[in-house]
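>>> okay, predicted coordinates and the sequence, questions at the end:
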Amino acid sequence: MTKADVVNEISKNTGIEKVTVQKTVEAFMETVKANLVKGNNVYLRGFGSFVIKRRAEKTARNISRNTTIIIPAHNIPSFKPSKSFVSKVKDTKK
């Protein structure tokens, strides 16, 4: 499902114009990104959490040049679904 599909589905279910829904979805995503950049986690009860995870520094290999490189410590965004979300997906039969 793409962002356009999400916008179409919300618009169809709520009767709100697609342009308004698209602006709302974009604003939501920008808010989540902006808060993660600031170092704040975003918690959506019943859905999940957008959190920042810290990756430690590590040594890696560049196979083509046969050299060792150091990958510095860095932060990455991550999504952790809520327990109710996980249980609904687990219980779904294909």
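Yep, it's here.
>>> hey, let's count contacts and neighbours off CA atoms from now on
Will do.
>>> how much space between the residue located most distally from the centre of the chain and Ala60?
Computed with CA atoms, centre = their mean, the residue of the chain farthest from its C-alpha average is Asn66, at 34.7 Å. Applying CA to CA, to the nearest Å, the value for Asn66 to Ala60 is 11 Å.
>>> let's bring in a second model and compare:
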Amino acid sequence: MNKSDLILKLQDRNDFLSKKDIEDSLNTLIDYISYSLSKNARIEIRGFGSFSVRKRKKRLARNPRSGKSISVPEKYHPYFRSSKALKEALKK
């Protein structure tokens, strides 16, 4: 499911909201999560999961074409941890 599919599903379940309102709300949510993660904040949605930022350490890697070792600098990446409730729902 992609973003436009999600918007259509939400519109089917909430016929009193326009597609534009749903799209704006979803964009606002995504923008806020992105902004919060850029500030290294943790976002928790109870019953769903939490978003946070993790740091990958500096490491050596190999260039597949030349075979030479290259240094990959440390970098930050988004991380999602699902809640127990979500994990249980997926088991069913």
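Everything's here; your move. Note that the structure is a prediction, hence the values are computed from the model and not measured.
>>> tm score of chain vs chain?
Scored by TM-score structural alignment, normalised by the length of structure 2, the superposition of the two chains gives a TM-score of 0.94; 91 aligned residues with a CA RMSD of 0.8 Å.
>>> related to what we said a few turns ago, to which residue of structure 2 is the residue farthest from the centre of structure 1 aligned?
Using TM-score structural alignment, the partner of Asn66 of structure 1 in structure 2 is Gly67.
>>> just say helix, strand or coil for that match.
coil (DSSP: H, G, I helix; E, B strand; the rest coil).
>>> measure it to Arg59 of structure 2 for me?
Distance from Gly67 of structure 2 to Arg59 of structure 2, by CA to CA: 16 Å.
>>> and the top helix by length along structure 2 against structure 1, how far off on average?
Secondary structure of structure 2 per DSSP state H: the longest helix is helix 19-38. When structure 1 is overlaid, helix 19-38 of structure 2 sits 0.4 Å from its aligned residues on average, using mean CA distance after the TM-score superposition for structure 1.
>>> chain center to that helix: distance?
Relative to its chain's centre, helix 19-38 of structure 2 lies at 12 Å (CA atoms, centre = their mean, to the nearest Å).
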